[in-house]
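Trainee: one predicted model, sequence on top.
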Amino acid sequence: MKYIGPFLRINSMTPENISNQLLYFSRESLKHIALNSRCGITTSLKDLKIKSTPNTDINIFKENSPLLCVYKKAHDKIIKGKYGPYWDDSSFKKELTVSGNVYMTLSLLKLADYYYQFEKLDKNLYSLGVLYSHMAKAQLDFYLKYLRNDDGMFVNKKYTGSNGSNLAFEIKDDKYKVSDQCMLMAAYYKYSIDPNAHDAEQFKSFSKDILNMFTTYKDELYELPSEEMYKFIMGLNIYYEASRDTNAELLLIDLMDWAIDDFYTQENSHSNDISEYSLLLINIDMFNKNMNSEFFLKEKELLLEKLSLSYDDNIGIFIKKQDKKEISYYGEDFVSYIAAIYSFKDDLKISNKIVNVYRKGLISSGIIGSWPDPPALNNLERYRDFTQKSEDLISEDNFKQNSIPTPEASSIAPIFYKSVKFKTKKYQFTDIKNSFNADNSIYPIFLCLFCLN
């Protein structure tokens, strides 16, 4: 009977359970990274200048170490200290990637919106949202000061200072991603409309300056590689959702039309390119939500067909384009695939694909280090509409993944690992890159929060 119980629970999993689990894991993983890891330049509650109000209690975070930025790499081990868990700083690769940092900041802003729901319901949860808002501002200020090159573009940097010295950085790579600049445009604007924003007009104005640059040099955007273009469009979707800016709308419509034309033009050349198909399908859903419309329905079906063709019924996961005996999978591969087909979840075949890719890919691959315990029964997050009524209790399987140990039991951080390999002949996952990588560990969190929510 010990076997039958878990077996039945696993097979009763639904796409809704999966979405809820991923959203919960993403909230807790980001909280651990941003407040506990110390994997980056940290700040203090005092420097964040958070004002006390009747609805906030910032002192509950006095033992945390809020990040101003996140380093590129670290080991996954948790060290248990006097003031809570943290990571081994000797393992840190003290480089700053724009991608990893902007995904962190956008995710904090998204979660601030989530925790604002608790303003009059739970002081601790609401305070977390306020903390995230202030952290986002401090991070955006930090990027302005330290992550730009002489042309004003945000680029990857390397920390060259030492403990106790003034902050010092050098350019690691003067090349920049256009999609990163777009994501930062979205982050600066999204912060400007945050209820707890300070210097809102300055942030909004700076964000619009970036948009003006894109509209001025629009023709150069058409030269972007497909995946870079799709990430750019995703950033523009986020910006437009926040701003409803007319110029952004015109650019978004234009680029979506271009992306669809490019899909047809390049259809044969990037066959079975799962990441590109997934991103384009996600963008169509985001675009339609923004425009309150149902455009590109034919293309949605074609993309769904492409993604379905990559799915192997025998092993329960999708097979990426490959020319080797081993295929590298990243957390974002699984998350973007699930997010892309999630709107079709009412179709039983698609529902089964979502469940199998989640169980046999994301979970069984070992690409997640540890999984936090579900919220306690006295936590409002455990109840529908936050009622705390027993009849509204949300079952544990909407939070917890039982097959993965907790951070407390394993001393492993609750993170998406960098990658894992799949042996095509043996049909098994192997060679897990069990380390934190800012780009690969935070991007899946960002996708969960913005594309599954």
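Mentor: Nice, I can see it. Residues are numbered from 1 along each chain as shown.
Trainee: CA only for contacts and neighbour counts going forward, please
Mentor: Noted.
Trainee: which ones are touching the closest residue to residue 385 other than its chain neighbours?
Mentor: Excluding its sequence neighbours, the residue lying closest to residue 385 (C-alpha to C-alpha, 6 or more residues apart in numbering) is residue 392, at 7.9 Å. When contacts are counted by C-alpha atoms under 8 Å, 6 or more residues apart in numbering, residue 392 touches 383, 384, 385.
Trainee: ok, and what's touching the helix or strand that contains residue 284?
Mentor: If you go by DSSP states H and E, residue 284 is part of helix 274-291. Contact partners of helix 274-291, identified using C-alpha under 8 Å, 6+ apart, comprise 226-227, 230-231, 233-234, 237, 240-241, 256, 259, 294-296, 300, 303-304, 306-307, 310, 320-321, 333, 336-337, 339-341, 451.
Trainee: so which of these sit within helices?
Mentor: 226-227, 230-231, 233-234, 237, 240-241, 256, 259, 300, 303-304, 306-307, 333, 336-337, 339-341 (DSSP state H).
Trainee: for ChimeraX, write the select line for the buried members of those.
Mentor: Remark: buried members of the ones in helices among the contacts of helix 274-291, expressed as a ChimeraX selection using 16 or more other C-alpha atoms under 10 Å:
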select :226,227,230,231,233,234,237,240,241,256,259,300,303,304,306,307,333,336,337,339,340,341
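Trainee: tell me which other helices or strands the longest helix seen in the chain touches.
Mentor: The helix spanning the most residues in the chain, taking DSSP H as the definition, is helix 123-146. With contacts defined as 3 or more C-alpha pairs under 8 Å, 6 or more residues apart in numbering; DSSP states H and E, helix 123-146 has these neighbours: helix 45-48, helix 98-115, helix 178-192.
Trainee: switch to 7 Å and redo it
Mentor: When contacts are defined as 3 or more C-alpha pairs under 7 Å, 6 or more residues apart in numbering; DSSP states H and E, helix 123-146 sits against helix 98-115.
Trainee: next up, a structure to set beside the first:
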Amino acid sequence: MRYIGPYFRMNKLSHKEINGQLFHLSKEAIRTLVLESKCGLVDSIKSYKKLSSSIDITTSTNFSPLLCIYRKSSPNYIHSKNYNGFDEESFKKDISPATNALLTTSILNLSTYYSRFKDVDEKLYAYSEAYKKLSKKQLEFYSINLRNNEGIFIEKRNLSENNYKGFNLVDKNNKFKFSDQAFMMVSYNLYSILYPGDETSIDYNNFSLEILQTLVEFKEKIYDCSFEEICKILLAINMFYSNSKNNDAKILIIDLTDFLINKFDEKDYYIDELDFTSLFVINLLLSFKHTQMITFNEKAKEILNKLLSLYDNDKEAFLKLSSKKELKYSCFDIAFYFLAIFMYAKEDSREKEYKNMISSLYRKYFINSGIITSWPDAPTLDDAERYRGLTFNSTDMLEENFFKMITTSTPSSLGIAPVFRRNVTYSKKKDSFSSSNSSFDSYKNIFIYQLIIFLFKDEFMLETSLPEKELYVRQIEDEKFDILDETPLDNDSKSELTNDIPEDDSKTSN
């Protein structure tokens, strides 16, 4: 009996295994949504023919690259003689700029992942080429079709029943959102960085810098936005800076983070906005990483301690501040709370200290709660992705639980795409969950998936011995770049640098 091991073993998942599973979930979910769902306006596949010299991924009947994705649908697969994808009758044909910008940023980041398979697995490498081509077409589509007469990105709606040709987009409303512009800025800039030789690269970079300058010039207007909106704007700018190392973005990070700290202290956001309180922690950690402002790290720890106090060790659950017997958790509550603690433990080198808590939270909320409808299959033993360094050697084989838990059901077995449900309800008395219906909200899902890809991609590639090629960085304002990148900013140096930004005469103290 000793040869088959113990009957019962309480395994705690490591940081690396959780990182691997969530990144795998995210990249496969994005692939499903952007290439197989048909939940949006579908591009012609003619230009995708023979993307790779040895394989044509467009031979799949499910290949349907999206120029943009709709707001909502059912995630159930429909298979018939003439159609494969999500149920068209369930589509809500609103088109959000932020959602689509996040989608394009996701496939751009994943194109760098799949580029590592060149000369090893041409089928996987073909996704890199498909994502590059598709991201360019998406960005062209956004600039032409998702802006109003003033050139501002706004939400649109497709009135046509046809998802291929002859679409009819109208303004859903003319409401201006800074976060829409900010996430678009990230997408156009990232394309210019990843593909500097492309003929559109300079134009896309300049376009992204124009958006950045708009955010700088209208900073006072941003201060009037909600806590949630400013958190999203700050996240976009942190993403933008991580790619571009742009000095103006760095100064804006400092200003917005300072402002959010003051705004956060004015109200108890733990009760009504636990999700964006957690996202604020993620922003604080990113802002500290990018600026080395000690106050940002200290505030992150302060809020983290309050978030950690919500954790019930006996139930292995975090309990929202409510007297109700049943607690409703949105997918944002679960994802942002978990990622904040996961990221803090990693950045502060406290993985061992929080290992049990993180593993328990992950199992309870991501695996057992029903918040995720299905989990993508692990790569097979014939797939290069299954081996460190793409060696195909048994000694380099990654275990299945690096990609998924054995107990999770797959999309093919359930006939449903891997998406986050909008919410689940937790019974404190029964210590059990009940889930909402499985409608697909593209904004919530793609926001979560892109955040995971952004935070986890590099570690996943290192763990699988796929080190990322160094990004080409366009060095804007070289002298400031060198000073800011090497020297932590104190309050005095912050004041000197912010003097370079033109201020409105009407500016008042915050």
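Mentor: That came through fine. As the structure is a computational prediction, the values presented were derived from the model and not from experiment.
Trainee: now what about the TM-score between them?
Mentor: Once superposed, chain against chain, the TM-score is 0.90 (TM-score structural alignment, normalised by the length of structure 1); 447 aligned residues with a C-alpha RMSD of 2.7 Å.
Trainee: returning to what we had before: contacts for the longest helix of structure 1 next, please.
Mentor: For helix 123-146 of structure 1, the external contacting residues (C-alpha atoms under 7 Å, 6 or more residues apart in numbering) are 48, 55-58, 68-69, 105, 108-109, 111-113, 115-116, 118-119, 196.
Trainee: ranges for the strands of structure 2?
Mentor: 40-42, 66-69, 72-73, 77-79, 84-86, 94-95, 156-158, 169-171, 311-312, 317-318, 326-330, 423-427, 432-435, 440-441 (DSSP state E).
Trainee: follow-up on the earlier one: between the contacts of residue 392 of structure 1, which is closest to residue 349 of structure 1?
Mentor: Nearest to residue 349 of structure 1 out of the contacts of residue 392 of structure 1 is residue 384 (C-alpha to C-alpha; 28.2 Å).
Trainee: contacts for stretch 11-19 of structure 2, please.
Mentor: 355, 356, 359, 401, 402, 456, 460.
Trainee: go through that stretch and flag the buried ones.
Mentor: Buried, per 16+ other C-alpha under 10 Å, within stretch 11-19 of structure 2: 13, 14, 15, 17, 18, 19.
Trainee: do stretch 239-255 of structure 1 as well
Mentor: Applying a neighbour-count criterion of 16+ other C-alpha under 10 Å, one finds 239, 240, 241, 242, 243, 248, 249, 251, 252, 255 buried in stretch 239-255 of structure 1.
Trainee: and the alignment partner in structure 2 of residue 445 of structure 1, how many neighbours?
Mentor: If you follow residue 445 of structure 1 across to structure 2 using TM-score structural alignment, you land on residue 449. Residues contacting residue 449 of structure 2 under the criterion other C-alpha atoms under 10 Å number 25.
Trainee: before we move on, the earlier item: which of the contacts of stretch 11-19 of structure 2 lies closest to residue 93 of structure 2?
Mentor: For these, the nearest to residue 93 of structure 2 is residue 456 (30.9 Å; C-alpha to C-alpha).
Trainee: the closest one touches residue 23, doesn't it?
Mentor: Yes. With contact defined as C-alpha atoms under 7 Å, residue 456 of structure 2 counts as touching residue 23 (6.3 Å).
Trainee: between these two, who's got more neighbours?
Mentor: residue 23 (25 against 20).
Trainee: mind checking how far residue 107 of structure 2 is from residue 168 of structure 2?
Mentor: 26 Å (C-alpha to C-alpha, to the nearest Å).
Trainee: compare those two (neighbour count), which wins?
Mentor: residue 107 (25 against 14).
Trainee: what's the spacing between the closest residue to that one other than its chain neighbours and residue 481 of structure 2?
Mentor: Among residues not flanking residue 107 of structure 2 along the chain, residue 131 sits closest, at 5.7 Å (C-alpha to C-alpha, 6+ apart). Residue 131 of structure 2 sits 30 Å away from residue 481 of structure 2 when distances are taken as C-alpha to C-alpha.
Trainee: neighbour count: those two, which is higher?
Mentor: residue 131 (24 against 16).
Trainee: how close does the more buried one get to residue 207 of structure 2?
Mentor: Distance from residue 131 of structure 2 to residue 207 of structure 2, by C-alpha to C-alpha: 21 Å.
Trainee: is it true that residue 98 of structure 2 touches residue 182?
Mentor: No. The criterion here is C-alpha under 7 Å, and residue 98 of structure 2 misses it with residue 182 at 8.2 Å.
Trainee: quick revisit: pull out the buried residues from the longest helix of structure 1.
Mentor: Quick answer for helix 123-146 of structure 1 (16+ other C-alpha under 10 Å): 123-140, 143, 146.
Trainee: swap in stretch 390-401 of structure 2?
Mentor: 390, 392, 397, 398, 400.
Trainee: residues contacting the fourth one?
Mentor: Under the criterion of C-alpha under 7 Å, 6+ apart, the neighbours of residue 398 of structure 2 are 386, 387, 388.
Trainee: follow-up on the earlier one: and of the strands of structure 2, who's closest to residue 376 of structure 2?
Mentor: Using C-alpha to C-alpha, those put strand 77-79 closest to residue 376 of structure 2, at 14.1 Å.
Trainee: distance to residue 372 of structure 2 added to the strands of structure 2, as CSV?
Mentor: Listed next are the strands of structure 2 as CSV, based on distance: least, C-alpha to C-alpha, whole Å:
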stretch, distance to residue 372 of structure 2
strand 40-42, 22
strand 66-69, 20
strand 72-73, 16
strand 77-79, 16
strand 84-86, 17
strand 94-95, 23
strand 156-158, 28
strand 169-171, 32
strand 311-312, 21
strand 317-318, 17
strand 326-330, 12
strand 423-427, 10
strand 432-435, 10
strand 440-441, 11
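Trainee: can I get these in JSON lines with distance to residue 414 of structure 2 and mean neighbour count?
Mentor: Listed next are the strands of structure 2 as JSON lines, based on distance: least, C-alpha to C-alpha, whole Å; neighbours: other C-alpha atoms under 10 Å:
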{"stretch": "strand 40-42", "distance to residue 414 of structure 2": "23", "mean neighbour count": "24"}
{"stretch": "strand 66-69", "distance to residue 414 of structure 2": "23", "mean neighbour count": "25"}
{"stretch": "strand 72-73", "distance to residue 414 of structure 2": "17", "mean neighbour count": "20"}
{"stretch": "strand 77-79", "distance to residue 414 of structure 2": "9", "mean neighbour count": "16"}
{"stretch": "strand 84-86", "distance to residue 414 of structure 2": "14", "mean neighbour count": "21"}
{"stretch": "strand 94-95", "distance to residue 414 of structure 2": "27", "mean neighbour count": "23"}
{"stretch": "strand 156-158", "distance to residue 414 of structure 2": "30", "mean neighbour count": "21"}
{"stretch": "strand 169-171", "distance to residue 414 of structure 2": "34", "mean neighbour count": "16"}
{"stretch": "strand 311-312", "distance to residue 414 of structure 2": "32", "mean neighbour count": "14"}
{"stretch": "strand 317-318", "distance to residue 414 of structure 2": "27", "mean neighbour count": "18"}
{"stretch": "strand 326-330", "distance to residue 414 of structure 2": "23", "mean neighbour count": "19"}
{"stretch": "strand 423-427", "distance to residue 414 of structure 2": "19", "mean neighbour count": "19"}
{"stretch": "strand 432-435", "distance to residue 414 of structure 2": "16", "mean neighbour count": "16"}
{"stretch": "strand 440-441", "distance to residue 414 of structure 2": "15", "mean neighbour count": "22"}
